[in-house]
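Asker: fold the following for me, if possible:
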Amino acid sequence: MTGGGSGIGLATAKRFHQEGARVAIAGRDRERLRKAAALIGDDVLTVAADVGRLQDIDLLFSTVASELGRIDVLFVNAGFKGFQALEESTEEFFDEAFDVNAKGAFFTLQKAVPHLSDGASVVLCGLAPVDPAWRRPGTGVYTASKAALRSFTRSAAAELAPRRIRVNAVSPGPIDVSDSGDARLPPGGSAERMRQMAAAAPMKRLGEPEEVAGVVAFLASGDASYVTGQEIVVDGGISS
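Answerer: So this is what the prediction gives:
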């Protein structure tokens, strides 16, 4: 899985490892991957890769193919999280968000296809919609880059159906991933935003990464054998 070094990715890697899967995690930070692998358990393959760079994606899948063979479950989880107001958004910020969240996800899926087993499951990590728009000022670029995943999910599900490969998306809402350190917000801004989202959720709390991991595990399992092209929102009811 990509983005397996922290947060939802780490929780999902732990879940699959506990269920007996051979796990490979990828991310940009070698030290974070090393620490994550120690938390997950024995025999975890780590690959340092930036999904915004196609040559790194090639390296990822050549390494996985060499070390582990064909892929039964792919979790496309790597993501860029950052917020800038409309009038303040820079070209560099826009490019980085789309390089990782849209381009990176698309080419990760594309380049994985030759390595997927027939009947494999692919899960993309999207973004739960939060309406009305005033609840999410400054998130225009980020949410647009994540919205592309919904389109990828549906089209890939149709294209890969002849090989019985299912493609779905899990879209987390306010999840406590405080260990990730990825949100590009002013000091205190991330914590305040999360408090606001927790207060807005009917369940009045943040979700846990393990709760998203459980949904990913379901989509990867035989219990979801007739589920493809779908998006499951895990947000405590905030988008209801």
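Asker: use CA for all of it now, contacts and neighbours both
Answerer: Will do.
Asker: which residue of the chain sits farthest from its center?
Answerer: Glu87 (27.8 Å; C-alpha atoms, centre = their mean).
Asker: what's near enough to touch the most centrally placed residue in the chain?
Answerer: With distances taken as C-alpha atoms, centre = their mean, the residue of the chain nearest its centroid is Asn77 (2.1 Å). Neighbour list for Asn77: Met1, Thr2, Gly3, Gly4, Gly9, Leu124, Cys125 [criterion: C-alpha atoms under 8 Å, 6 or more residues apart in numbering].
Asker: switch the cut-off to 10 Å
Answerer: Each residue near Asn77 by C-alpha atoms under 10 Å, 6 or more residues apart in numbering is listed here: 1-4, 8-9, 12, 26-27, 101, 105, 123-126, 170.
Asker: neighbours around the closest residue to Ser190 other than its chain neighbours, how many?
Answerer: Distances taken as C-alpha to C-alpha, 6 or more residues apart in numbering put Ala183 closest to Ser190, at 6.6 Å, once the chain neighbours are dropped. Other residues within reach of Ala183 by the criterion other C-alpha atoms under 10 Å amount to 15.
Asker: same check, this time on Glu91
Answerer: Neighbourhood size, Glu91 [other C-alpha under 10 Å]: 9.
Asker: measure it to Arg166 for me?
Answerer: 35 Å (C-alpha to C-alpha, to the nearest Å).
Asker: settle this for me: Ser178 is touching Ala191, isn't it.
Answerer: Yes - contact criterion C-alpha atoms under 10 Å: Ser178 and Ala191 qualify, at 8.6 Å.
Asker: tell me the contacts of the residue nearest to Leu109 when sequence neighbours are not counted?
Answerer: Leaving aside its sequence neighbours, Leu109 sits nearest to Val76 (C-alpha to C-alpha, 6+ apart; 7.5 Å). Residues in contact with Val76 (C-alpha under 10 Å, 6+ apart) are 1-4, 9, 51, 101, 104-106, 108-109, 122-126, 169.
Asker: before we compare anything, build this one as well:
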Amino acid sequence: MNTFQNKVVIVTGGTSGIGLGTAKAFANEGAFVFITGRRQEALDAAVKAIGGNVVGVKADMSKLADIDKLYDAVQQRHAQIDVLFANAGGGGFAPLGAIDEAHFDDTFATNVKGVLFTVQKALPLLKDGASVVLTGSVTGSTGNAAFSVYSATKAAVRNFARNWILDLKDRHIRVNVVSPGVIDTAGLNDLFGGGAQAEGVKSSMLASIPAGRVGQPEDVAKAVMFLASDAASFINGAELFVDGGMTQI
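Answerer: Sure, this is the predicted structure:
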């Protein structure tokens, strides 16, 4: 359909999972796509897999200098950004009583500091009327054992959107949040212990998903593209759950 023909789209954390699936979807719709990743080998593989007009920038989005490097690469080719998908993030399990400073600092640096400065440093390039989509999580709205630090970062991301739509209202820049549930990605499999253990955990969670299945990166990509499109022009500051209904029951 080429809905995003010649649009400039940024996808941070675009080398795997949701980021990769979303970058592919935008490229298939005719966009010029920039992705980031921390490992050059994975970045090169993602660029090849995406095809089309895609540029990979090696960057750790928790580092402000790397964020600057991303936008320098964009400016070398384009005058403005139409869509920013601030997706880079991660985390791990640590129960209260076993949370150390490194776990806290690393998780907040990537998921909160990184998202904040990814958006703030994009402002000079963001087109008036642009769309910003942030990756939240169902964990930002639910309780999860041993996952409090990650969950807190995603609650923060959700509230960034509520506040930023006020800061950006004069420029008509929309900011929304897509919050995935159980999505079949390599990152989730690693979090759940990998292999048969991960499959067992995902299977045990099916009873709490009314849709009766685990989500796929493409499910989230479709939601991101909707929020980024003109079809969502009156949707602003919202959180769209892509979780098969699990947070609604």
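Asker: let me see the TM-score of these two.
Answerer: The TM-score (TM-score structural alignment, normalised by the length of structure 1) is 0.93; 237 aligned residues with a C-alpha RMSD of 1.7 Å.
Asker: would you map the helices across structure 1?
Answerer: Listed in chain order, the helices of structure 1 (DSSP state H) span 7-18, 30-40, 54-68, 91-98, 105-112, 140-160, 189-200, 209-220.
Asker: distance to Val233 of structure 1 added to those, as a markdown table?
Answerer: Listed next are these as a markdown table, based on distance: least, C-alpha to C-alpha, whole Å:
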| stretch | distance to Val233 of structure 1 |
| --- | --- |
| helix 7-18 | 14 |
| helix 30-40 | 25 |
| helix 54-68 | 27 |
| helix 91-98 | 21 |
| helix 105-112 | 18 |
| helix 140-160 | 12 |
| helix 189-200 | 15 |
| helix 209-220 | 9 |
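Asker: so which of those is the most packed in?
Answerer: Across the helices of structure 1, averaging neighbours per residue (mean count of other C-alpha atoms under 10 Å) puts helix 7-18 on top, at a mean of 22.
Asker: which part of structure 2 lines up with that helix?
Answerer: The alignment of helix 7-18 of structure 1 onto structure 2 (TM-score structural alignment) covers residues 17-28.
Asker: so how far is the matching stretch from its chain's centroid?
Answerer: Distance of stretch 17-28 of structure 2 from its chain centroid, counting by C-alpha atoms, centre = their mean, to the nearest Å, is 11 Å.
Asker: average offset between it and structure 1?
Answerer: By mean C-alpha distance after the TM-score superposition for structure 1, the fitted stretch 17-28 of structure 2 averages 0.5 Å away from its aligned residues in structure 1.
Asker: structure 1: which residue goes with Leu96 of structure 2?
Answerer: By TM-score structural alignment, Leu96 of structure 2 lines up with Leu86.
Asker: and the nearest residue in space to its match that is not next to it in sequence, how far is that from Pro186 of structure 1?
Answerer: Of all residues not flanking Leu86 of structure 1 in the chain, Gly138 sits nearest, at 6.3 Å (C-alpha to C-alpha, 6+ apart). Taking C-alpha to C-alpha as the measure, Gly138 of structure 1 and Pro186 of structure 1 are separated by 12 Å.
Asker: now do the same contact list for Phe226 of structure 2.
Answerer: Val220, Ala232, Ser233.
Asker: typo on my end, Asp100 of structure 2
Answerer: Contacts of Asp100 of structure 2 by C-alpha under 10 Å, 6+ apart are Ala94.
Asker: that one and Thr107 of structure 2: what is the separation?
Answerer: 11 Å.
Asker: cool, Gln75 of structure 2 as well?
Answerer: Distance from Gln75 of structure 2 to Thr107 of structure 2, by C-alpha to C-alpha: 29 Å.
Asker: what's the answer for Leu240 of structure 2, then?
Answerer: Leu240 of structure 2 is 23 Å from Thr107 of structure 2, by C-alpha to C-alpha.
Asker: cool, and Ser131 of structure 2?
Answerer: 25 Å.
Asker: same deal with Gly195 of structure 2?
Answerer: From Gly195 of structure 2 to Thr107 of structure 2 the distance is 24 Å (C-alpha to C-alpha).
Asker: also His172 of structure 2?
Answerer: On the measure of C-alpha to C-alpha, His172 of structure 2 and Thr107 of structure 2 end up 31 Å apart.
Asker: flag every buried residue along stretch 222-230 of structure 1.
Answerer: Val227, Thr228, Gly229, Gln230 (16 or more other C-alpha atoms under 10 Å).
Asker: so Leu125 of structure 2 sits right up against Gln80, yeah?
Answerer: Yes - when contacts are counted by C-alpha under 10 Å, Leu125 of structure 2 is listed as touching Gln80 (4.7 Å).
Asker: what does Ala152 of structure 2 correspond to in structure 1?
Answerer: Using TM-score structural alignment, Ala152 of structure 2 sits opposite Ala144 in structure 1.
Asker: contacts only, for whichever residue in structure 2 pairs up with Leu206 of structure 1.
Answerer: Matched by TM-score structural alignment, Leu206 of structure 1 corresponds to Val214 in structure 2. Counting by C-alpha under 10 Å, 6+ apart, Val214 of structure 2 touches Gly181, Val182, Ile183, Asp184, Lys202, Ser203, Met205, Leu206, Asp243, Gly244.
Asker: how close does the corresponding residue of structure 1 for the fifth one get to Pro202 of structure 1?
Answerer: Spelled out, that is Lys202 of structure 2. Using TM-score structural alignment, the partner of Lys202 of structure 2 in structure 1 is Met194. Counting by C-alpha to C-alpha, the separation of Met194 of structure 1 from Pro202 of structure 1 is 14 Å.
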